[in-house]
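A.B. asks: Whatever this is, show me its structure:
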Amino acid sequence: MTGVRLREGIDLESVLRGFDETIAAAVRSIAAEQIERGYLVQDGDRIKPTASGFLVADGIAREFLGVLW
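C.D. replies: Presented below is the predicted three-dimensional model:
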């Protein structure tokens, strides 16, 4: 999940394969919200930070990880 802080981003579905559907749905919801805010962009199977997303990438990663704890 911390890969969202990198230019190449993460393959979200690949990362979520190990989690139950409740957690996966919550993470997808966060991703969709961040895409809507303009902080992430969908690029094929990957989600990547935008230029403004890099400024808040630690917070986005923290949101994703918060779902897991």
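
A.B. asks: contacts, neighbours, all on C-alpha from now
C.D. replies: OK.

A.B. asks: Can you give me the distance of G66 to V27?
C.D. replies: Separation of G66 from V27 (Cα to Cα, to the nearest Å): 9 Å.

A.B. asks: Pick out whichever of the two has more residues nearby.
C.D. replies: The residue with more neighbours, out of G66 and V27, is V27; 21 against 10, by other Cα atoms under 10 Å.

A.B. asks: Let's compare: structure for the following, please.
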Amino acid sequence: PVPWLVSGRGDAGLRGQAARLAEFVRGREDVDVAGVAATLAGRVALQDRAVVVGGNAVDLAAGLEALAGGG
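C.D. replies: So this is what the prediction gives:
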């Protein structure tokens, strides 16, 4: 499993970031999930944070979509 760290300003910012990442990943099973994880870990962490964990792009997209929907 690979953790993707998501951060945003406020609940809306966090959900928006999750939605943008989900859109990027959706339909791209060849995404380098470890590379994306490293990039996300290097970003400036904003006040609101969440972690989505998955073993592949499909799992991570599902988790991001749940987060974007308020889950």
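
A.B. asks: May I have the TM-score of the superposed chains?
C.D. replies: TM-score for the superposed chains, counting by TM-score structural alignment, normalised by the length of structure 1: 0.34, backed by 35 aligned residues with a Cα RMSD of 3.5 Å.

A.B. asks: Only the buried residues of the helix or strand harbouring G59 of structure 1, if you could.
C.D. replies: Take DSSP states H and E as the rule and G59 of structure 1 turns out to sit in helix 57-68. Of all the residues in helix 57-68 of structure 1, those buried under the rule 16 or more other Cα atoms under 10 Å are 57, 60, 64.

A.B. asks: okay but the first one is in contact with K48, surely?
C.D. replies: No. A57 of structure 1 lies out of contact with K48 (Cα atoms under 8 Å); the separation is 9.8 Å.

A.B. asks: And the helix ranked longest in structure 2, how far out from the chain middle?
C.D. replies: Taking DSSP state H as the assignment, the helix of structure 2 that covers the most residues is helix 10-25. Distance, stretch centre to chain centre, for helix 10-25 of structure 2: 7 Å (Cα atoms, centre = their mean, to the nearest Å).
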